[in-house]
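Chemist: Whatever this is, show me its structure:
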Amino acid sequence: DDNGHGTHVAGIAAAIGIRGGVTGVAPRAELYAVKVLDRNGFGFISDIVDGVYWSIRHRMQVINMSLGVEPGVRSRALREAIRRAARCGIVIAASAGNDGVAAGGLDAPASYPETIAVAASTRNRRIASLSSRGVGIDITAPGEDICSTWPGGGYTKLSGTSMASPHVAGAAALLLAAQPQLTGRQVRQALERSAKPLRGFTRFSQGKGLLQSAAALQRAIACRRAQRRVCPTKRRRATKVAAP
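Modeler: Here you go, the predicted structure:
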């Protein structure tokens, strides 16, 4: 990582807590770094599209997309790549954007219905002022002053919906580790239906509410138990998380 953002995001999702350091949401997940941006954090939409297709080919189960194309910029190629990933059953968590209340909408791909668009919350359970508002927010996760891994073996604090998104990606990995037979849609439903609404904020800023990983896991387990009474299926492989 020649920028640092990717290392920070990866640590939130899956850091293993070496020598008492930060532990991510899903420390036993198989983490794949899919680099699509340059050392300054910029890149081409075509590279993002390539990263999504790489994830499809290598059978990722979760894709975290802590990046965004600003509202108003449309890409048929990115739209189709996200659609195809969703059809393959991949859970896609995406950062909503960091334009606050002045946002003209969500960044893509968070604006696409196939993704879980993630807003950022503060430590006192409020929506962060930087978190973009708009139609399409699905869920909220911690995104203010998040301490995570940094290149060179250190740690630092960053804020943004980029930090919120891997919390959701990690939670999705936990659900799939516990219940490998869950579909992408079932994972999404468990995460959203178990979220806790934050008082004083509309769905345009928080979606279904604040992520509740433990409650989502219980909901997912109950869902699979109910389905097993009808149609048993085979177990899937361990969870793979890609982090473009």
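Chemist: rest of the way, CA atoms for contacts and neighbours
Modeler: Will do.
Chemist: which ones are touching the spatially most central residue of the chain?
Modeler: Nearest to the mean C-alpha position of the chain, by CA atoms, centre = their mean, lies A93 at 2.9 Å. The contact partners of A93, by CA atoms under 8 Å, 6 or more residues apart in numbering, come to 62-65, 110, 115-118, 165-166, 168-169.
Chemist: Now flag whichever of these is closest to V22.
Modeler: Nearest to V22, judged by CA to CA, of the contacts of A93 is P166 at 14.1 Å.
Chemist: To which secondary structure element is the closest one assigned?
Modeler: Using DSSP states H and E, P166 falls within helix 161-178.
Chemist: Let me have the contacts of A93 in TSV, extended by distance to L31.
Modeler: Converted to TSV, the contacts of A93 look like this (distance: CA to CA, whole Å):
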residue	distance to L31
V62	10
I63	10
N64	10
M65	13
A110	21
T115	19
I116	19
A117	21
V118	20
S165	15
P166	12
V168	14
A169	11
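Chemist: For those residues, pick the one with the most neighbours.
Modeler: V118 (39 neighbours; other CA atoms under 10 Å).
Chemist: Show me what counts as buried in stretch 79-86.
Modeler: Going by neighbour count (16 or more other CA atoms under 10 Å), the buried part of stretch 79-86 is R79, A81, I82, R83, R84, A85, A86.
Chemist: and the closest residue to S159 other than its chain neighbours, how many neighbours?
Modeler: In this structure, S159 finds its nearest non-sequential neighbour in E144, 4.4 Å apart by CA to CA, 6 or more residues apart in numbering. By the criterion of other CA under 10 Å, E144 has 23 neighbours.
Chemist: One more sequence to fold, the one below, so I can look at both together:
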Amino acid sequence: MAGYNRRSFLKLSGTALGGIAVGSSVTAAASSERFLVDTTKTSQSEVEAAGLEVVHDLHEIDVLVVSGAESDIESLGVDYAADSRYSLDLPIDQESPITAEGADETRDEPYYPIQWDKQAQDIPEAHEITRGEDTRVSIIDTGVAAGHPDLAHAVNEDLSQDFTGDGYGAGGPYGGYHGTHVAGIVAANDQNDAGVVGSAPGTEIVDCRVFSPSALASFADILAAMIYSVRIGSDAANLSLGAYPYARQGQGKFYGKVLNRTTTYANSEGTLLVIAAGNDAADLQHDGNVVSLPAEAANVVSVSATGPIGFMNGGEGLESPTYTPAKYTNYGTNAVDIGAPGGNYDADFPAGYYYDLVFNTIAEPQFDSDGNYQGASYGYAWLAGTSMAAPQVAGAAALVRSQNPGLNANQVRKTLTSSADTVEEFDKTYYGSGVLNPYAALK
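Modeler: Reported below is the predicted structural model:
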């Protein structure tokens, strides 16, 4: 086994630890210039004739995303809503997370010993069956660093796409480190004698960037990325993002309508949408007339987070098992489909709590004073959230589809949920069908 040394491993590239609760989002102001237009009673030519510019053509779901004056849209007499933008929840500590310095078998990757999440899922045993070959997973997020040593084998830069229009392009961590961490959980290389391992290192990653540097992601761009994932035949699309709480009335009702069209279309075409349930510690089943988007949409896999307390806590061992519901995770009967490792924490372990988080790839972008991209620093870091739980499921979906390429999205979902581990110690509302077990799914 390649050397793992606690002393060298804890060298800091910054001064702060990775944070808790990465991945839920909060709603920001609605746009006064971009709108989603329902085209079931109009056409693109009529929309353009009204003086509106088409930003995204989502004809598969009878929606156009347009820019222009609201009065021009009103003249069409169609249903529409202003686009909204969302800000990604950042870690509690805003500084740089801990990064680590840098085999033929999964267990021989240098940092596998601290990947409790992969150990709990029996990922080495799963890789004896398949590593996810001949599959594709879209990462709809802040951008994936194609140059990271543990992801260079996986990212398809030709298919990767920037949905923000900010000019930075795709295949880089332009919107932050979050997307690279998510992608590593799915597909970090298990055969390069370095770093960490992903659940499906044989899969292909497509970067679908919807966040800009220090900016927000729009609902419309997220929809466009989902539709694009279907167009390119992604077996799964991971969305470690969302907005909560969102009112079911008004604009929320329109959003729910077009979102359900999108998720139903994706499901029918074979793309499994895997979505973080959120980090608000909220009971989504009994939270009044509000909704979590897109986690509570139809035909998606909504993922809650689990994690241990006291991993690597010397001779004392675990204080709580890896399937313990995370303190921050959203939950709720009929709102959560499955639980997966996302990381946990306990204030009683201040010196080593980060070992209970999820360790994987990271890339921190660097810009000059004019906003020009100067490259990224690559490393590894601990983060936690349903953001980290969702890609565990997306990776497992790639494994299942690799083994059984003829399965449709419903069958992949059923395989994952029916093989999930039942947990007796904690309330079922935290897990839906149970805790993800990729190896059992393949068996």
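Chemist: TM value for the aligned chains?
Modeler: TM-score of the superposed chains, computed with TM-score structural alignment, normalised by the length of the first structure, equals 0.84; 218 aligned residues with a CA RMSD of 1.6 Å.
Chemist: picking up where we left off before, show me the buried residues of stretch 79-86 of the first structure that map onto helices.
Modeler: R79, A81, I82, R83, R84, A85, A86 (DSSP state H).
Chemist: Span of stretch 325-338 of the second structure from start to end?
Modeler: One end of stretch 325-338 of the second structure sits 11 Å from the other (CA to CA, to the nearest Å).
Chemist: picking up where we left off before, can you put the ones in helices among the buried residues of stretch 79-86 of the first structure in JSON lines and add distance to R225 of the first structure?
Modeler: Shown next, in JSON lines, are those (distance: CA to CA, whole Å):
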{"residue": "R79", "distance to R225 of the first structure": "34"}
{"residue": "A81", "distance to R225 of the first structure": "33"}
{"residue": "I82", "distance to R225 of the first structure": "30"}
{"residue": "R83", "distance to R225 of the first structure": "29"}
{"residue": "R84", "distance to R225 of the first structure": "29"}
{"residue": "A85", "distance to R225 of the first structure": "26"}
{"residue": "A86", "distance to R225 of the first structure": "24"}
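Chemist: circling back: tell me the mean distance between the helix holding P166 of the first structure and the second structure once they are aligned.
Modeler: The superposed helix 161-178 of the first structure is, by mean CA distance after the TM-score superposition for the first structure, a mean 0.4 Å from where its aligned residues fall in the second structure.
Chemist: what's that helix aligned against in the second structure?
Modeler: Using TM-score structural alignment, helix 161-178 of the first structure lines up with residues 386-403 of the second structure.
Chemist: thinking S234 of the second structure is in contact with R136, fair?
Modeler: Yes. With contact defined as CA atoms under 8 Å, S234 of the second structure reaches R136; the gap is 4.9 Å.
Chemist: who has more neighbours, these two?
Modeler: Neighbour count, other CA under 10 Å: between S234 of the second structure and R136, R136 has more, with 28 against 24.
Chemist: Could you check how far that one is from V400 of the second structure?
Modeler: To V400 of the second structure, R136 of the second structure is 12 Å away according to CA to CA.
Chemist: returning to what we had before: which one of the buried residues of stretch 79-86 of the first structure is nearest I56 of the first structure?
Modeler: Distances from I56 of the first structure to these, taken by CA to CA, are shortest for A85, at 6.0 Å.
Chemist: Could you identify the residue of the second structure that aligns with the closest one?
Modeler: Taking TM-score structural alignment, A85 of the first structure has A266 as its aligned residue in the second structure.
Chemist: And for V49 of the first structure?
Modeler: The alignment partner of V49 of the first structure in the second structure, by TM-score structural alignment, is L223.
Chemist: Do I have it right that that match meets L259?
Modeler: Yes. If you go by CA under 8 Å, L223 of the second structure and L259 touch, sitting 7.3 Å apart.
Chemist: Counterpart of V300 of the second structure over in the first structure?
Modeler: V300 of the second structure maps onto T115 in the first structure, by TM-score structural alignment.
Chemist: do you know how far that match is from Q218 of the first structure?
Modeler: 22 Å.
Chemist: which of the contacts of A93 of the first structure show up in the second structure as well?
Modeler: Checked against the second structure using both residues aligned by TM-score structural alignment, their matches' CA atoms under 8 Å, the contacts of A93 of the first structure keep these contacts: V62, I63, N64, M65, T115, I116, A117, V118, S165, P166, V168, A169.
Chemist: what about A13 of the first structure, neighbour count?
Modeler: With other CA under 10 Å as criterion, A13 of the first structure counts 31.
Chemist: Could you verify that it is part of a helix?
Modeler: Yes. Using DSSP: H, G, I helix; E, B strand; the rest coil, the assignment for A13 of the first structure is a helix.
Chemist: the helices in the second structure, which residues?
Modeler: 6-9, 44-49, 70-74, 116-120, 123-127, 178-187, 219-231, 251-268, 386-403, 409-418, 438-442.
Chemist: In the first structure, what range does the first one match?
Modeler: This points to helix 6-9 of the second structure. Under TM-score structural alignment, there's no match for helix 6-9 of the second structure.
Chemist: Identify all contacting residues around stretch 116-132 of the first structure.
Modeler: Contacts for stretch 116-132 of the first structure (CA under 8 Å, 6+ apart): 91-103, 105-106, 110-111, 136-144, 160-161, 163-165, 168, 188, 198, 201, 205-207, 210.
Chemist: Can you say which of those residues are buried?
Modeler: Among these, the ones that count as buried by 16+ other CA under 10 Å are 91-100, 103, 105-106, 110-111, 136-144, 160-161, 163-165, 168, 188, 198, 205-207, 210.
Chemist: Out of the residues you listed, list just those in strands.
Modeler: Among those, the residues falling in strands (DSSP state E) are V91, I92, A93, A94, S95, I139, T140, A141, P142.
Chemist: okay if I get those residues as JSON lines plus distance to A214 of the first structure?
Modeler: As requested, these are arranged in JSON lines below (distance: CA to CA, whole Å):
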{"residue": "V91", "distance to A214 of the first structure": "18"}
{"residue": "I92", "distance to A214 of the first structure": "20"}
{"residue": "A93", "distance to A214 of the first structure": "18"}
{"residue": "A94", "distance to A214 of the first structure": "21"}
{"residue": "S95", "distance to A214 of the first structure": "22"}
{"residue": "I139", "distance to A214 of the first structure": "15"}
{"residue": "T140", "distance to A214 of the first structure": "15"}
{"residue": "A141", "distance to A214 of the first structure": "14"}
{"residue": "P142", "distance to A214 of the first structure": "15"}
